[in-house]
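Asker: predicted model, plus sequence, below.
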Amino acid sequence: MRGPERAGAEMSELAGVELPGLPAAGPLYRRAAIGLAPRLGPGRRPDRLPEAGLLVRGVAVDRDHLAAYDRVCGFRLADALPPTYPHVLAFPLALRLMSGPDFPLPLVGLVHVANRITTYRRVDASEPLDLAVRAVDLRPHDRGRQFDVVCTASVGAEVVWCGVSTYLRRERTAAKGARRDSGDRPAAPAPTAMWRVPARVGRDYARVSGDHNPIHTSRIAARLFGFPRPIAHGMWSKARCLAALEGRLPEAYTVDVAFKSPVSLPGTVAFSAAPGRTFGLHDLATRRPHLTATLGPVRQE
């Protein structure tokens, strides 16, 4: 089993391209959203992810930004970073990677279907972080193709946090009939709490996360992608659930989430948590799950 120190050495080996600072997420996303991101580059192959990742060293946490993130997601104001906060710090790097000319899939249309986070220890806002991202494991799916974006946060040679986001690109496939029957869905658990999610959550989370995908903020854009109303960011939903469990989580753990269906804004969701192992969100009226999650011991990526 690898330790965080060895993972840190591997991160440096695999990062590939070191940038002088974090790129601005807004321009990258806006360029991709209006179709100006390059569709074909000299190193681009439709069946291969770029081998090189991206790395930025010495990223300092802005405490004002951290406090704004805490408020939007429901965490207590503290110097300890919430488990989902490094994902936000690394998001501009992931966006830069996925919008590059050698990336095989267009950024627009990718669906975030799962996220796994491992926290190796408490991370304090005073600790500068080295952030690295890489894309791995492009593979077929019954609805298209999917891949993982692996993000790590390190303090010196020690990896203190790791996140793995799985993205799906919907494409026509020959695997018809392989999709699950939604009628086989298990019964939703009894709710632990009910939350009203206001429409402003989409705009507020976009502001603190840098994820300005208009399906979260614009009714017109949401309809273009098949949603009757804007939808909440999946990582906001995960963060809100973990905020509800604050004080009951161990210092080191892995939390694995599958995003099942979007939360329409505004809306009301039911949160359920079983002692120690699982939690989730589901729709009050239809009982349809929005996300399901498991908590477990540290997993070495």
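Answerer: Done, it's in. As the structure is a prediction and not an experimental result, all values here were calculated from the model. Numbers count the residues shown, from 1 in each chain.
Asker: C-alpha from now on. contacts and neighbour counts both.
Answerer: Will do.
Asker: list the residues that contact residue 31.
Answerer: Each residue near residue 31 by CA atoms under 8 Å, 6 or more residues apart in numbering is listed here: residue 37.
Asker: so how far is the host helix or strand of residue 222 from its chain's centroid?
Answerer: Using DSSP states H and E, residue 222 falls within helix 219-224. Its chain's C-alpha centre and that of helix 219-224 lie 22 Å apart, by CA atoms, centre = their mean, to the nearest Å.
Asker: ditto for stretch 118-137
Answerer: With CA atoms, centre = their mean as the basis, stretch 118-137 stands 13 Å off its chain's centre.
Asker: first-to-last residue distance for that stretch?
Answerer: This stretch, stretch 118-137, spans 19 Å end to end (CA to CA, to the nearest Å).
Asker: and for stretch 153-161?
Answerer: End-to-end span of stretch 153-161 (CA to CA): 5 Å.
Asker: go on, stretch 119-130?
Answerer: 15 Å.
Asker: next, the buried residues of it.
Answerer: Across stretch 119-130, burial judged by 16 or more other CA atoms under 10 Å covers 119, 120, 123, 125, 128, 129, 130.
Asker: ranges for the strands of the stretch 151-300 of the chain?
Answerer: 158-170, 193-197, 253-259, 267-273, 278-283, 289-296 (DSSP state E, counting those that start in this stretch).
Asker: quick one: neighbours of the nearest residue to residue 176 once chain neighbours are set aside, just the number.
Answerer: The shortest distance from residue 176 to any non-neighbouring residue, by CA to CA, 6 or more residues apart in numbering, is to residue 142 (7.5 Å). The number of residues packed near residue 142 is 17, by other CA atoms under 10 Å.
Asker: put this next to the first one:
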Amino acid sequence: MATRELTKEPNLAVLYPKAALSGLTRRGSGGALPSTVYTRSGVAVDHAHLAAYDRVCEFRLTDELPITYPHVLTFPMQVTLMTDGDFPFPLVGSVHVANRITQTRPLRVSDKLDLRVHVENLRDHPRGKQFDMVGEASVRGEVVWTDVSTYLRRGGGSGASESKERKEPPKPSASWRVPGDIGRRYAEVSGDRNPIHLHPLTAKLFGFPTAIAHGMWTKARCLAALEGRLPSAYTVDVKFKLPVLLPAKVGFAAERTGAGGWHFQLFDARKGKPHVDGTITA
């Protein structure tokens, strides 16, 4: 296992062209995952950046970090790993299908974070291969935050159909209008400038009728709706279903599932098609 210490945040403006090139040069048949671990030490939270993130995702402006915020700090490290020459799949075309985050205590804006990213758990999927990008944040040697992003690389799978249980959407507890520019606004704070999120024309190049919202924005927006009702230590696990085509009107529904637990859903307000299915466990 090779550990590589990064002295500054990776430059995504440089990495994304590299990712686009890897999409042309790598077939994505899927060899072994690299054992490389990327780290950054003593990362301080930028107050202005946190405030901008809070506004885009509609969190309150406080000194406590939303549980999804460290994801934007580790994301450039993930892209660095996924654009290395020994990574078996191109970043372009790898689909973010699920995300699980655990925090053992709230993180504060004053915390200095030691960040770590690696990849693991390559496995078969009926439509190709899946793997997990794992991020960690430690404070004074204690891991207090863990993020597992599951990606699907289509192609070479068994072709077996997945079980798709059709359910009626729940009665929404809230309805939101998602503006057409939310992809560009979230890209500004997250650094995730994947063209499928930025403009209808660039999204059409990848087979989408219009730009789509970032999955991690939809997760954060759902958690913002539950702010003030969440435990201090919890796991939030979501599956990303159908993309949110921008602009959109979506329904949000949440119900308690026990002490500190929730089940929440985000879905198309008109057709009821699912976008996000999530659980919160204290």
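Answerer: In hand now; what should we look at? Only a predicted model underlies this, so the values are computations on that prediction, with no experimental measurement involved.
Asker: ok, the residue nearest to residue 176 of structure 1 - contacts?
Answerer: Contacts of residue 142 of structure 1 by CA under 8 Å, 6+ apart are 173, 175, 176, 178, 179.
Asker: spit out the contact partners of the fourth one.
Answerer: Just to be clear, that refers to residue 178 of structure 1. residue 142.
Asker: list the residues that contact residue 35 of structure 2.
Answerer: With the criterion set at CA under 8 Å, 6+ apart, residue 35 of structure 2 makes contact with 1, 2, 118, 119.
Asker: quick one: buried ones out of those?
Answerer: Applying 16+ other CA under 10 Å to the contacts of residue 35 of structure 2, the neighbour count classes 118, 119 as buried.
Asker: most tightly packed of the strands of the stretch 151-300 of structure 1?
Answerer: Scoring the strands of the stretch 151-300 of structure 1 by mean neighbour count under mean count of other CA atoms under 10 Å gives strand 278-283 as the most buried, with a mean of 24.
Asker: packing partners for it?
Answerer: On a contact count with 3 or more CA pairs under 8 Å, 6 or more residues apart in numbering; DSSP states H and E, strand 278-283 of structure 1 meets strand 267-273, strand 289-296.
Asker: rewinding a little: residue 225 of structure 1 is nearest to which of the strands of the stretch 151-300 of structure 1?
Answerer: Closest approach to residue 225 of structure 1 among the strands of the stretch 151-300 of structure 1 (CA to CA): strand 158-170, 12.2 Å.
Asker: what's the matching range in structure 2 for the closest one?
Answerer: On structure 2, the counterpart of strand 158-170 of structure 1 by TM-score structural alignment is residues 142-154.
Asker: the matching stretch vs structure 1, mean deviation?
Answerer: Following superposition, stretch 142-154 of structure 2 is found to deviate from structure 1 by 0.6 Å on average (mean CA distance after the TM-score superposition for structure 1).
Asker: which of the buried residues of stretch 119-130 of structure 1 fall within strands?
Answerer: When DSSP state E is applied, the buried residues of stretch 119-130 of structure 1 are split such that 119, 129, 130 fall in strands.
Asker: identify, from those, the entry nearest to residue 274 of structure 1.
Answerer: Nearest to residue 274 of structure 1 among these is residue 119, at 20.5 Å by CA to CA.
Asker: and that closest one, how far is that from residue 227 of structure 1?
Answerer: Note on residue 119 of structure 1: its distance to residue 227 of structure 1, by CA to CA, is 33 Å.
Asker: kindly report the same for residue 270 of structure 1.
Answerer: Look at residue 270 of structure 1 and residue 227 of structure 1: by CA to CA, they are 20 Å apart.
Asker: now tabulate the strands of the stretch 151-300 of structure 1 in TSV and tack on distance to residue 61 of structure 1.
Answerer: Formatted as TSV, the strands of the stretch 151-300 of structure 1 follow (distance: least, CA to CA, whole Å):
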stretch	distance to residue 61 of structure 1
strand 158-170	15
strand 193-197	27
strand 253-259	22
strand 267-273	30
strand 278-283	29
strand 289-296	26
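Asker: list the contacts for the equivalent of residue 121 of structure 2 over in structure 1?
Answerer: Aligning on TM-score structural alignment places residue 121 of structure 2 opposite residue 137 in structure 1. Counting by CA under 8 Å, 6+ apart, residue 137 of structure 1 makes contact with 49, 146, 147, 148.
Asker: and if you look at residue 78 of structure 1?
Answerer: residue 67.
Asker: one more: residue 15 of structure 2?
Answerer: 79, 80, 83.
Asker: which SS state does the alignment partner in structure 1 of the first one fall under?
Answerer: Spelled out, that is residue 79 of structure 2. Matched to structure 1 by TM-score structural alignment, residue 79 of structure 2 sits across from residue 95. At residue 95 of structure 1 the chain is in helix, as set by DSSP: H, G, I helix; E, B strand; the rest coil.
Asker: thought residue 95 of structure 1 was touching residue 26?
Answerer: No - counting by CA atoms under 8 Å, residue 95 of structure 1 stays clear of residue 26, with 9.6 Å between them.
Asker: the more surrounded of those two?
Answerer: Neighbour count, other CA under 10 Å: between residue 95 of structure 1 and residue 26, residue 95 has more, with 21 against 16.
Asker: who's in contact with the match of strand 158-170 of structure 1?
Answerer: 28, 71, 89, 93-105, 107, 125, 127-138.
Asker: can you find the partner of residue 273 of structure 2 in structure 1?
Answerer: By TM-score structural alignment, residue 273 of structure 2 lines up with residue 288.
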